[in-house]
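> Need a 3D model of the following:
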Amino acid sequence: MIRDGWRLALGTLTALPTAPPTVVNGASARAAVLLAPLAVLPLGAGVVALGWLGERLLLSGLTLGFLALGWLALTTRILHWDGLSDTADGLTASYDRERALQVMKSGTSGPAGVVATVVVAGLQVAGFAALLTSVRGAVAAGLAVCLSRLALSIACLRGVPPARRDGLGNPMSGVVAPWQAAMLWILWATGATAVAWWLDLPLAVMTPGMVLAAATVTALVAHCVRRLGGVTGDVFGAGIELALAAALLGTTAAL
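Reported below is the predicted structural model:
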């Protein structure tokens, strides 16, 4: 279960080479969701490395912000951005559920998808630009990358149905019990506090970002359940990108 969950997390959340899971069921999907923040540690480490390099090369925060965005896009195959675009297009295309799901499945980017991508990408660049001007800020940015994957524990909560029978949303929806999601958030909040103490940062530096990210993803999931009847793989991707933008901006405000 753990091995398949680890492979599923790496294969869907990163571009890192990994063997496919032997089976995808509720147990392996649950493990993948719970392991998601750990699976992207190499991506967060890359963001920290950018901050370290940028400080030594005297690169501007804006340059580092765009480099961080490009690094994450490259190492995730832009999969989550596609989900954000498709979700925005579906939610704005029609009040008819089937029509909205059809638009999301088409894979093309409409005006709403383009605007959503530009706005969220801009917010992420702004957050990275503010944090990557120091190594301590870069560590906080790297943590935000990992913490943003906690979005899946909300989108995959028990009681949140899949919007359709096919796609990634079906095997992964509803696999996480509320107590498991709560423990996961508490565990990562504790770890983030320990890192902040080690770096001599305010102990609650990551708290505003985590709260904002949780609220943003909860609102997205609730809206998708109301409009689409549930969640899809695209909604998972949208939740991750929105959670990252929220985590970065919340963390920036706390420093």
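
> use CA for all of it now, contacts and neighbours both
Fine.

> Report the buried residues of stretch 173-182.
Using 16 or more other Cα atoms under 10 Å as the test for burial, stretch 173-182 gives S173, G174, V175, V176, P178, A181.

> And for the closest residue in space to the first one that isn't next to it in sequence, the neighbour number?
Which is S173. Using Cα to Cα, 6 or more residues apart in numbering and skipping the chain neighbours, the partner closest in space to S173 is C156 (4.5 Å). Using other Cα atoms under 10 Å, the number of residues around C156 comes to 29.

> Distance check, C156 against G174.
5 Å (Cα to Cα, to the nearest Å).

> again, but for I240
Distance, I240 to G174, by Cα to Cα: 17 Å.

> what does G229 give?
Computed as Cα to Cα, the G229 to G174 distance reads 13 Å.

> what residues are shared contacts of those two?
Common neighbours of G229 and G174 (criterion: Cα atoms under 8 Å, 6 or more residues apart in numbering): P161, P162.

> So which bits of the helix or strand encompassing L8 are buried?
Assessed by DSSP states H and E, L8 sits inside helix 2-13. For helix 2-13, a neighbour-count test (16+ other Cα under 10 Å) marks D4, G5, W6, R7, L8, A9, L10, G11, T12, L13 as buried.

> and if you look at stretch 59-77?
Neighbour-count burial for stretch 59-77 [16+ other Cα under 10 Å]: 61-62, 64-69, 71-73, 75-76.

> So what touches that stretch?
By Cα under 8 Å, 6+ apart, the residues outside stretch 59-77 that reach it are 13-16, 43, 46-47, 50-51, 54, 78-79, 81, 121, 124-133.

> Filter those down to the buried ones and hand me the PyMOL line.
Of these, the buried ones can be selected in PyMOL as follows, counting by 16+ other Cα under 10 Å:
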select buried, resi 13+14+15+16+43+46+47+50+51+54+78+79+81+121+124+125+126+127+128+129+130+131+132+133
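
> Second input sequence below; structure requested for side-by-side comparison:
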Amino acid sequence: MRGLALAFSWLTVLPVRAVPPGSALDPRLAAGAIRWAPVIGGLIGVGTGALVLGLTALGVPPLVGGLLAVGAGALATRGMHLDGLADTADGLGCYGPPERALAVMRSGGAGPFAVVTLLVVVGTQAAALATLAAAPPAALLAATALAGGVGRAGFVWCARRGVPAARPGGLGATVAGSQPVWVAVAWWAGLACLAAFAVPGRWAGPLAVGLAAALVVGLSWHTRRRFGGMTGDVLGAASELGVTAALVVLASG
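As a prediction, this is how the structure comes out:
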């Protein structure tokens, strides 16, 4: 359970203390936290869906409610995933060797690739939530929980064994190579099975999981080739990409 507590500490704003101050972080504990990440994502997804339900019940237009819910999700995660997405977009968009891309990602600024990517992703998520707002409450909550869980399952894949850290230090170096490949596959397979029963529409749920998984696999392959490994920013990008893909499929179904 310490791994779950650390996952809450890392991935949310909740003041959960999993490691005593001044203590060294056990690599096994860090690996366990990554394995719990889809659970955290599912809970955040439920909160997102509940907020959309509440706002629309108060008469807020669905698209506005969707935008506010996406913003609340960013607050709940300290904006880390969106920040990782932005940095990854700028790193992939620049020219030069891996060292140049990593330097761009560390700079802290937001270039044009980051801005456009954030606009597209946040806008797409908000529009998908606005469409899902017309669904029955149980269906909306199931969809947002699934999207949140699928997105964080991308953490497990990106941190799989055989993928080194692109640079020393940071979350990426702490968890790089810590996950057996089967763990990510098991998460995706389990979520697809749950989605087949919990999400309306025979194929929408499993298709959402499959598309999100395929995009994360492609992102991990490309970032490993481009950066020489994975970073904490890549984890955030994988999460946002998976969430967006799943929401689009579920909203279309």
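
> hang on, the earlier thing: the residue nearest to S173 of structure 1 -> structure 2?
For C156 of structure 1, the aligned position in structure 2 is occupied by A159, per TM-score structural alignment.

> Was I right to think its match contacts V175?
Yes: under the criterion of Cα atoms under 8 Å, A159 of structure 2 makes contact with V175 at 6.1 Å.

> give the contact list for whatever residue of structure 2 lines up with L242 of structure 1.
Under the alignment by TM-score structural alignment, L242 of structure 1 pairs with L241 in structure 2. Neighbouring residues of L241 of structure 2 by Cα under 8 Å, 6+ apart: V121, G151, A212, L215, V216.

> Recalculate using a threshold of 7 Å.
Counting by Cα atoms under 7 Å, 6 or more residues apart in numbering, L241 of structure 2 touches G151.

> Could you report the separation of it from G154 of structure 2?
9 Å.

> Overlap of the contact sets of these two?
Counting by Cα under 7 Å, 6+ apart, no residue touches both L241 of structure 2 and G154.

> For structure 2, which segments count as strands?
Using DSSP state E, no strands are assigned anywhere in structure 2.

> Which of the buried residues of stretch 59-77 of structure 1 sits closest to L101 of structure 1?
Lowest distance from L101 of structure 1 to the buried residues of stretch 59-77 of structure 1 (Cα to Cα) belongs to T76, with 23.6 Å.

> now the equivalent of that closest one over in structure 2: how far from W188 of structure 2?
Structural alignment (TM-score structural alignment) places T76 of structure 1 against T77 in structure 2. T77 of structure 2 is 22 Å from W188 of structure 2, where distance means Cα to Cα.

> With A139 of structure 2 instead?
Going from A139 of structure 2 to W188 of structure 2 by Cα to Cα gives 20 Å.

> So for these two, which sits in the more crowded spot?
Taking other Cα under 10 Å, A139 of structure 2 and W188 do not tie; W188 has more neighbours (24 against 18).

> which residues touch the more buried one?
V150, A153, V209.

> Produce a ChimeraX select command limited to the buried residues of the residues you listed.
Those of these that count as buried under 16+ other Cα under 10 Å are selected in ChimeraX with:
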select :150,153,209
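
> counterpart of stretch 169-176 of structure 1 in structure 2, which residues?
Residue span in structure 2 matched to stretch 169-176 of structure 1, by TM-score structural alignment: 172-179.

> what's the neighbour count on R56 of structure 1?
The local packing of R56 of structure 1 (other Cα under 10 Å) involves 11 other residues.

> Now do the same for it: its match in structure 2.
Looks like R56 of structure 1 aligns to A57 there (TM-score structural alignment).

> Roughly how far does the residue nearest to S173 of structure 1 sit from V235 of structure 1?
C156 of structure 1 is 10 Å from V235 of structure 1, by Cα to Cα.

> What are the boundaries of the helices in the stretch 101-250 of structure 1?
In the stretch 101-250 of structure 1, the segments counted as helices under DSSP state H, counting those that start in this stretch are 111-131, 135-148, 151-155, 169-172, 178-198, 207-228, 233-254.

> Those: which one's closest to A27 of structure 1?
The nearest among the helices of the stretch 101-250 of structure 1, by Cα to Cα, is helix 169-172 at 9.4 Å.

> Superpose on structure 2 and give me the mean offset of the closest one.
Average distance, helix 169-172 of structure 1 versus aligned residues of structure 2 after superposition (mean Cα distance after the TM-score superposition for structure 1): 0.9 Å.
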